[in-house]
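Chemist: predicted model follows, preceded by the sequence.
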Amino acid sequence: MNPAQIKLVQDSFAKVAPIADQAAVIFYDRLFEVAPSVKAMFPSDLTEQRKKLMATLAVVVGGLSNLETILPAASALAKRHVAYGAKPEHYPVVGSALLWTLEKGLGAAWTAEVASAWTAAYGVLSNFMITEAYGRPQAAE
């Protein structure tokens, strides 16, 4: 990721932050729509999970300028997700649901450049997490 992409991700996330809970609802609705089998990995009441998702995204987005500060937490998160039943093939599905959510939440502010920046950010983090959890890189976009 280059500095311009990082700024696009951070600036666009700042626009989503005020509607964080709504964005999280949209995300999980979309995730369960496109991958119904993953719903069993989550609690029936997603209130806390939605808060965790948005808090984690805020930390990651805030740390993009200095990746080394967020990689230990990303590694731990990846390893915890293995225990929940997450598999490498889930990462592209989650990424797709995230990008779809951001597109809906940002409306006209979702440009090709913003989409490209978020795709790059998700790719970097998800590939790192897959490698940390499973020991081998896989394409995740």
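Modeler: Thanks, I have the structure now. Since the structure is predicted, the reported quantities are computational estimates derived from the model, not experimental observations.
Chemist: every contact and neighbour count from this point should use C-alpha atoms.
Modeler: Noted.
Chemist: residue ranges of the helices in the protein, please?
Modeler: 3-16, 20-34, 47-63, 71-84, 90-106, 112-134 (DSSP state H).
Chemist: alright, now check it against this:
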Amino acid sequence: MQKIERELYKYGDLKEQAREIEEDIREFAAKKVEIVDSMLRAPMMDRVRVQGGQPSDPVYDVVEKLVDVYDAQIAEASARLKEIYTQYERMKERIVLAGLDEYERRYIKRRYVDRISHMAVASEIGYCERQLSRIRASALKKITGKR
């Protein structure tokens, strides 16, 4: 397998990784909102005096720490998502700038992003496998810049 094909398969994986991270972020945010909401509904405890005379609400302190944990998880996931989008856009731009024709673009999308077998793509496009192999080779050459 050529290096460019590995990169194209990775390109297809990036879309799925982004979807998973977006789902994680939604879950973290929902948990954070749920914790804050439950705290707001909970009866306030009388402030407890701790050593040094500072008033403290132990429930509030725990909730505040949990919110901070979820904020950190959301920030970390957002940073990963940004990197994935950057990689995805770089490869997408590379494909666009390669000047692929309609069949080459379709082959790249169906084979590497959608992960459909070479034979299935050939059948879908209406070409024999040999012709599709030529389309594949032409597309890969264009993407790598070797014309």
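Modeler: Cool, the structure landed. In this text, all values refer to a predicted model and were calculated from it rather than measured experimentally.
Chemist: what's the TM-score here?
Modeler: For this chain pair, the superposition-based TM-score is 0.27 by TM-score structural alignment, normalised by the length of structure 1; 55 aligned residues with a Cα RMSD of 3.4 Å.
Chemist: can I get the helices of structure 1 in CSV including mean neighbour count?
Modeler: Below are those laid out as CSV (neighbours: other Cα atoms under 10 Å):
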stretch, mean neighbour count
helix 3-16, 17
helix 20-34, 18
helix 47-63, 16
helix 71-84, 15
helix 90-106, 19
helix 112-134, 20
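Chemist: what about the helices in structure 2?
Modeler: Ranges of helices within structure 2 are 3-41, 58-97, 102-108, 118-125, 129-144, based on DSSP H.
Chemist: list the contacts of the residue nearest the centre of structure 2.
Modeler: Against the mean C-alpha coordinate of structure 2, by Cα atoms, centre = their mean, the closest residue is residue 18 at 0.9 Å. Taking Cα atoms under 8 Å, 6 or more residues apart in numbering, we find residue 18 of structure 2 in contact with 81, 84, 85.
Chemist: how about stretch 59-75 of structure 2: buried residues?
Modeler: Neighbour counts over stretch 59-75 of structure 2 (16 or more other Cα atoms under 10 Å) mark 63, 66, 67, 70, 71, 73, 74 as buried.
Chemist: pull the most distant pair out of those.
Modeler: Pairwise distances across the buried residues of stretch 59-75 of structure 2 (Cα to Cα) peak at 16.3 Å, for the pair 63 and 74.
Chemist: which residues touch the closest residue to residue 35 of structure 2 other than its chain neighbours?
Modeler: The shortest distance from residue 35 of structure 2 to any non-neighbouring residue, by Cα to Cα, 6 or more residues apart in numbering, is to residue 63 (6.8 Å). By Cα under 8 Å, 6+ apart, the contact set of residue 63 of structure 2 is 35, 36, 39.
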